[in-house]
Structure formats: structure tokens, C-alpha cells
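Student: Sequence first, predicted coordinates after that:
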Amino acid sequence: MSTTDSTSSTGVTGAARVERDRLRALLEREQAAFAERNPRSAAAYAEADSLFGRVPMTWMNKTCAHFPLYLDTARGAHVTDVDGHEYVDFSLGDTGSMAGHSPAPVVEAVRHRVEQLGGLAVMLPTAQAQAAGAELAARFGLPRWSFSLTATDANRWAIRLARAVTDRSKILVNSYCYHGSVDESLIVTSPEGGAPRPGNVGAPVAVTETSRVAEFNDLDGLARELAHGDVAAVLMEPALTNIGIVLPEPGYLEGVRELTRRYGSLLIIDETHTFCAGVGGATRAWGLEPDVVTIGKAIGGGIPAGAYGLSAELADRLLGREDLDLIDMGGVGGTLAGNALSIAAVCATLGEVLTEEAFAHMHALAERFEAGVARVIGTHRLPWSVTRLGARVEYRFADPAPRTGTEAAAVHDQELDDYLHTYLANRGILMTPFHNMALMSPATTEADVDLHSRLFAEAVALLLGPDAAA
């Protein structure tokens, strides 16, 4: 797995410990500075009475300092807020802008579609969709593609197709996986078996009725669940990402494929976040053989777009089923899915922006970012770790790095997250708000990475105090 690496302080003794009172005092200081330097963002948030939770989408309340920053402009790897502060953006829309903000080829393709051709919501296909499908097929190795507006919808529709073709009811996922707001994915392991993921809102039925769950990197647990014979498909990320990066151990993904075939379950690989592994995601980089690939976010260069690809055998089986309504009200598809605008954006993003050359640049920067974090961890002998997945890097407050989703959830430290995120934001760095993830884009530079390395070192040294350095 040449696009993947992991660096930690394993074996170093005398690890420095975080003093909680000092952490809280520094966090309060940084949050006060955040409020003082961002009065226009604070005012916009206070005035947003018409919005549920005061934000366009409630997850935007995931902020390190009591209110979100409000966007003014975004270009390349940089954004500017309404108070005029510029940031290096390592969040990149939580992968939605992995191509960078408003890349020129995408802007031109969108402008041409809107200004010259029109037809943004017309119930007719465009010939350009064939080109988009062919590009995805070449990258991921699956020959038949269909489009959605989000990866969540791609996953939902793939699940319905899997149930239809296998005549089985349950979907198996990994504990603390991320597949958008798919109901079947909101399940975690517990000593009593599968259990609802904490905080799940308004589940239509008990998640144990629709889903089974196994820990990532646990083939024995996967085999036990598949042996029930009721799993239509295993839906998984080839590496966990949204709970922090959890990499597959040697032989694990090969074992998943062997077990799914043995027990007659389909394998759906969700590449939405692991697309950072290369032009064909982890599927291509690691030689995986899924029945279905789902993907979203990054393929549209910021324009809403998702897709799912099917093996030829699976596509033929589905199209040969006259009892399945794949055209009208069968539950697969949406009126705006595959619209001309999103297809144009996909063609431009894949054809001209997220190229082999771009990924080579992004991976080199991620290695540089990883090395900068590893130096700080080593200098202070911290029991932390840093993990890289292609163009994505994550630092964790555990050493060794977690090997399952449950282990990853257990080492989450909200105060420490908030301190580092606020310190960095106050000095011009944005990290993914949900965790300590940094993503490189084609527009990211070595100077951007080095700024983070310097500020991260400053933040950690300040946290640990004058006597903490090795």
C-alpha cells in the first residue's frame, strides 16, 4: 500500500502528559481571542434567526469556539472570512473541495453550461455523461456507472440494489464508519452486540433490524456476522476516515473480499474520503475487487455530484430483472441526479484537475505535513501518532494509532481538539472541524504545509509548558 504510511512515537519513553487545567486556560484564552477577532462572523450567527440552529445545515455548529466563521471568498487552497482574515484551508469542504476551491477548469465548464448551453434541470441526458462514466470506469475498474448528487444517495441506492439482487435484508458496516446519513450505517459494536450509534436522530426502525456490524480489521468478527446468511452487502470504507484515519492491516481487505464471496454477500466500497489515495482511490491503489464503488464530494470540484459503479455481472443481473422498477418509482434515483451541470463539473474535475500529476503533488505535500507533525511528537515524546492516507493526514492522541473504529472513538479528546483548532484558526489555519484531519489539494503549497508545522509546534510547546521539551 504505497500511498499509505503511519508514523508514531512507539517505543519512546517518558512521554509528556497534558495538564488539564493548563489546557482549559489556554483554550479559554484562544476562544476569547477568536471572538474578539471575528465580530462580523459572531454578528451573522447571532442574527440568523430564520435558520434551524442558526446555520444552513446543523453540522455547521461543529465549531471550536462557540460560533462558526462565515465565508467571504475561496480560491485554491485559501479562504477568506467576512472579517477579512485569510486562512490556509486544510479542511477543503471535508473532501468536497479536494480539487481546490473553484479550480479554473471547473469554473469554465460550469460557466459554459450555464451561459452558453443552459438546461440545468432538464429531464434529458447529455452525451457528456458517457465521458464522465468512462473516466470513472477507467479509474476504478467497474464498467457501469450511475450518478447521484451525494455519496449518501449513492450508498442508499447501492444498498437497495444489493437487497434486490440477493433477496437478503441486512447490510453490514464497520463500527464508527462513515457513509453519510445512511440509516443502515448508524450502528456500533457493544458488549451485547450491535447497538445504535450514540446520538442517532429519529431512526425509522431499530438499526439492529436492518444492519449488522463488525469492527474494522476484525476478520473473525466479520465472519461471525456473515455466517447468519442474511447480509446482502458489506458496505465499507477501505480505511476508516471520519473517526480519524484507521488503516487496514496487512491481509484485512483481501480477507473481507474472500469472506463476502464465501457467504454470498456483495462488497460495496465507499471511496468518498479514500479517493485521496490516488486517481482511482484505494480500489485502484490497493488492487481491490468490489462489486460496487460509491463516491461523492470531490468528483464534482465543489458542485454537488456523486456516483456509483457496478461490476458488469451485477449490472446485467439487475437489468435482467423485469420485476424491478429501475425507471419510475422503484426507489432508485432522483430528479436532479445526473443533471447537465453536475456532469459537466465531473468531467472537468476528473479530466483536468485531479490528474495523476496532481495526486503526486498532493501526496508529496501530505508526506511533508506528516513529517512536520511527527517531529513535534518525537521532540516532546508525546504518546500521540500521525497517520497518512495518500493526500490525507491525521494526528491522534494515542500511540500506537487506533486499529478499530471503537478504539478511535475512545481516544477522542474534545478539549484538546478545540484548543489546537482554535489556536490554528486564530493564526490562519483551518482544519476539518470534526477531527484533526488535513487534506492537500492541487493548489496547496509547501509554504502552506510549513505554516501548519510551525504553528502546530508552537501550540504544543505552549500547551506542555517550558519544562516539557525533550
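Tutor: Here it is on my side, so go on.
Student: Could you use CA atoms for every contact and neighbour count after this?
Tutor: Fine.
Student: Apart from its chain neighbours, what residue comes closest to residue 300?
Tutor: Leaving aside its sequence neighbours, residue 300 sits nearest to residue 346 (C-alpha to C-alpha, 6 or more residues apart in numbering; 4.5 Å).
Student: Can you spell out which helices and strands pack onto the host helix or strand of that neighbour?
Tutor: Using DSSP states H and E, residue 346 sits within helix 340-348. On a contact count with 3 or more C-alpha pairs under 8 Å, 6 or more residues apart in numbering; DSSP states H and E, helix 340-348 meets helix 104-111, helix 128-140.
Student: If we use 10 Å, what do you get?
Tutor: helix 104-111, helix 128-140, strand 144-148, strand 306-310 (3 or more C-alpha pairs under 10 Å, 6 or more residues apart in numbering; DSSP states H and E).
Student: for the last one, the distance to its chain's centre please.
Tutor: The one in question is strand 306-310. 16 Å (C-alpha atoms, centre = their mean, to the nearest Å).
Student: Pasting the second one now:
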Amino acid sequence: MTPSPAAAPTLSDLIQAEAQRFVAEHPRSCALSRQAAQVWRGGAPMHWMTDWASPSPVFAAQGVGAQVTDVDGLLYDDFCLADTPAMFGHGQEAVARAIADQARRGTGFMLPTAAAVIVGRLLAERFGLPLWQVATTASDANRAAIRWARAVTQRPVILVFDGCYHGMVDDAFVTLKDGQPVMKPGLLGQVHDLTVTTRVIPFNDPEALAAALAPGDVAAVLAEPAMTNCGMILPQPGFLEAMRDLTRRAGTLLVIDETHTISTAPGGYARAHGLEPDMLVIGKAVGGGVPAAVWGVSAELSERMDAAAARVGPGQSGIGTTLSGNALALAAMRAMLSDVMTDAAYGRMLAGAERLMTGLRAVIAARRLPWSVVHVGARVELVFAAAPPKNAAAMREALDDELRHALHLWLINRGVLIAPFHTMMLVSPVTQDAAVDRLVAAVDGFAAALEGLS
């Protein structure tokens, strides 16, 4: 009898083989992972550290520039960059000097330092809003923005876009399911129905936005100018302008969260595109890895905030933490804004991102893949859809968790790190062309491997 031909391998087979390769090549990371599971709930100091596609986290030893070395001595081209805090590269000398100097003189006093004046001026000059406050994280800054918006407008509702993520902000954990607002299924321990005070609509839908604002009860629209947390969704022509016009007409504040879209330009997406938000939130990269975020307001809004505070009277506002605005964070932000986040740095980042997009699109064309590439400045996304989705519902249809998992694991095993949550890649000013080319080659190798699967 003629033997039956062997069945072609499947994507699951590829994942299994890559997992076995990872374990063989990362003995120390795997051993540390087992030890960490004994002392850290979930196996790591922060649960996102275990969200990578590899069988265990890659345990980092050091980062230099745009590369990371792990405890097994393996070197990676880093296109995750700590999911943005290290967007300008690891181990920035200006930041290292600034925080070392400040640490010797005290990390925090619950008093301002002279650096605070300089940082405030730098923020105003760069982003165009005159008055600022510091938070410890973008989550804290977004919470403050929401609280102030409700206090100022005396309205209860916050509007967000389906698929958004604005950190650990309960008000934003609302999504659309079959066109109806529901709380995100993964939200833990929430006893209040957030859909009562949070309205959610599709991105890029000005008609839905106008209808949502029509009741006159929306305090603020909280939005990224380009969505980056459910796969990258770019604004359609005219949508952001319509959003700004509609919010003004409705007496609703516009809060723009630039935690990720700061990759666009030195002044962020809003400044580059003339969006004129009432409040602007920037986190992660602004502190160069030191926990810090800032939020700025217009002069008019600041006056309304003063009036709202006067109505309430003295007492604990529920906004801010003891660590917010500490001397160490201000020192880091001064170094970042003065020496690191320069026009020249952005020029190098954008050129590298262009090289990456060109390379990925060449792979897609040569392999005839039903994929596409989108970007916001130096942030590039590979999308498993022939045309980039225009809203979260369409993006969810394009998501293929098994394919994404396989790609991530394949890249890790070839010395490339990208953000673990979808297929987002970030180019730093110190990312070398050779590293971009290695990433493109790794994606091409993955695509070639897919051609042999059943």
C-alpha cells in the first residue's frame, strides 16, 4: 500500500514548534518565571508582563538605545519600547544624569522645585496650552480631567469611543456589543452600571457623535485623536474637525489623550493638526520611564475650574496623589522636554517609521497578503485586513488572535520585540536602519512560513 501523504502543518503546529524553540533558547527566563510565580501573583510584578506570546516572559537584563538584552544573553531589537515610556530609547544619558542628580538632593518634598517653572514653560511652548498640572500616570491625569469636566459643566455624562482605552479609568470601560453599550467584560469589581454616565459611540461617525451630544448632558468627550488601543484606527478626513465643532456647539469639553499619539510630532497630534482641545493629557514618554504624566488646560477652562472649586468650597478634591509632581519626575521631564524630545529626534523617528512601512508594504505586496499598514507618526501597525478598519467593530472582525499570537512568538524567537497587545511597532530616534530591516525580514519569514500551512 502507498502510504498516505503527511498532513500539512497547521498554525497551531507552528506555534507549538516556536514555543519549544523559546523554551530551549531561554532557560534562565523560564527558570526565573517559575521562581517569580512563587512570590508574585500571576507570575510577575505587573500582570501585563505576562501578556507576551512566549511561554514565559523574557526577563530583561538591560536596555541600551533601541535594544534589550535578556538574562540569557540574547539581544533584541526593541520596537515595543516599554509600550511608549522608552519611545526615545533606553538609558537616555540626559535623563540618567538628571534623575541621579535629583535623587542625591531628594526625590520629593511635597513642595515645588525651580525645575517646575521651567517644565511648565516648556509644556506651554510645546503643546500650546498655557496651564498645567502633573500626575503620576496618564490614568490619573484622565481621571482628573473627567472629574474637572463634570465639575465645570455640572453635567454627568462622559462620551468615549468604542474600543478606547485610557488607562485605569472606570468611566472609559464601556464598549459596544451588537450596537448596544455594555461594560467591558474584563472589568473587575465594578458595582456601578457605568453605562448610565458613560456614552459610547463608534469612532469616525460624526452623525452618531451629534446624536450623542444632542441631549446636552455630556460633560466631555475623552478621545485619542487616532485610536491606538484596539488596533490602530485613523481618523477619517474631517472627523476630528467635526468633533471639535460639535463639542463646542454642545458646550462639551474636548479632552485629548496623547499618551500614544505623542509619536506624531514634537507637539503631539493635536498641535500638528490644529485640533485645539480644552484639555490635553500626555503620559508615559514625557518622563522617559520615570512615572509621570501631565495635563494641560486652556485659560478659559482654568477660570471655569476656579469657579467650580469656589462653588464646592475647601476640602479634599479627590484629585491628585502625594507622589504627583515630585522632584524626581520634574527633573526627568525637564531633561526629556529640553534634551531628548527634540525636532531632530522626531525627524529620525519618522524617517525610520517610513522605512518600516515601506518594507512591510513590500512584503504584503510580494506575498499577496490581505494585510495593510497604518501609522501615527513613529507608531506603525500591521493590520490583518486588506483595508484599514475605520472603527472598532470593523477592527474586531479583522483581529485573528491565533495569527497574532503566532507572529509575536515568531518575532521574539528572531530577536524582535513589538508591543504584545496587538501588532504595534514603535520606532525610536536611535533605532538603526538595520534593525528595521531585520524586523521586515522577520515578518517576511513569518509570511513565508504561513504559505506552507494548511
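Tutor: Yep, it's here. As the structure is a computational prediction, the values presented were derived from the model and not from experiment.
Student: Report the TM-score for the pair.
Tutor: Once the chains are laid over each other, their TM-score by TM-score structural alignment, normalised by the length of the second structure reads 0.96; 447 aligned residues with a C-alpha RMSD of 1.7 Å.
Student: hang on, the earlier thing: residues in the second structure matched by the helix holding residue 346 of the first structure, start to end?
Tutor: The alignment of helix 340-348 of the first structure onto the second structure (TM-score structural alignment) spans residues 327-335.
Student: That stretch against the first structure, how far on average?
Tutor: Here stretch 327-335 of the second structure, set against the first structure after superposition, deviates by a mean of 0.4 Å using mean C-alpha distance after the TM-score superposition for the first structure.
Student: What are the buried residues along that stretch?
Tutor: 327, 328, 329, 330, 331, 332, 333, 334, 335 (16 or more other C-alpha atoms under 10 Å).
Student: what does stretch 114-125 of the first structure give?
Tutor: In stretch 114-125 of the first structure, counting by 16+ other C-alpha under 10 Å, buried: nothing.
Student: What of stretch 102-113 of the first structure?
Tutor: For stretch 102-113 of the first structure, by 16+ other C-alpha under 10 Å, it's 102, 103, 104, 105, 106, 107, 109, 110, 113.
Student: try stretch 273-288 of the first structure
Tutor: Quick answer for stretch 273-288 of the first structure (16+ other C-alpha under 10 Å): 273-286, 288.
Student: Likewise for stretch 353-362 of the first structure?
Tutor: 353, 354, 355, 358, 359, 360, 361, 362.
Student: Could you do stretch 160-171 of the first structure as well?
Tutor: 160, 161, 162, 163, 164, 165, 168, 169, 170, 171.
Student: so how far is the first residue of that stretch from its last?
Tutor: In stretch 160-171 of the first structure, first residue to last residue: 10 Å (C-alpha to C-alpha, to the nearest Å).
Student: again with stretch 255-264 of the second structure
Tutor: Stretch 255-264 of the second structure end-to-end distance (C-alpha to C-alpha) = 17 Å.
Student: cool, stretch 47-63 of the first structure as well?
Tutor: Terminal-residue distance, stretch 47-63 of the first structure (C-alpha to C-alpha): 17 Å.
Student: ok, now stretch 78-85 of the second structure?
Tutor: End-to-end distance (C-alpha to C-alpha), stretch 78-85 of the second structure: 12 Å.
Student: Read off where that stretch ends up in the first structure.
Tutor: Using TM-score structural alignment, stretch 78-85 of the second structure pairs with 89-96 in the first structure.
Student: Repeat that for stretch 346-363 of the second structure.
Tutor: The aligned range for stretch 346-363 of the second structure is 359-376, by TM-score structural alignment.
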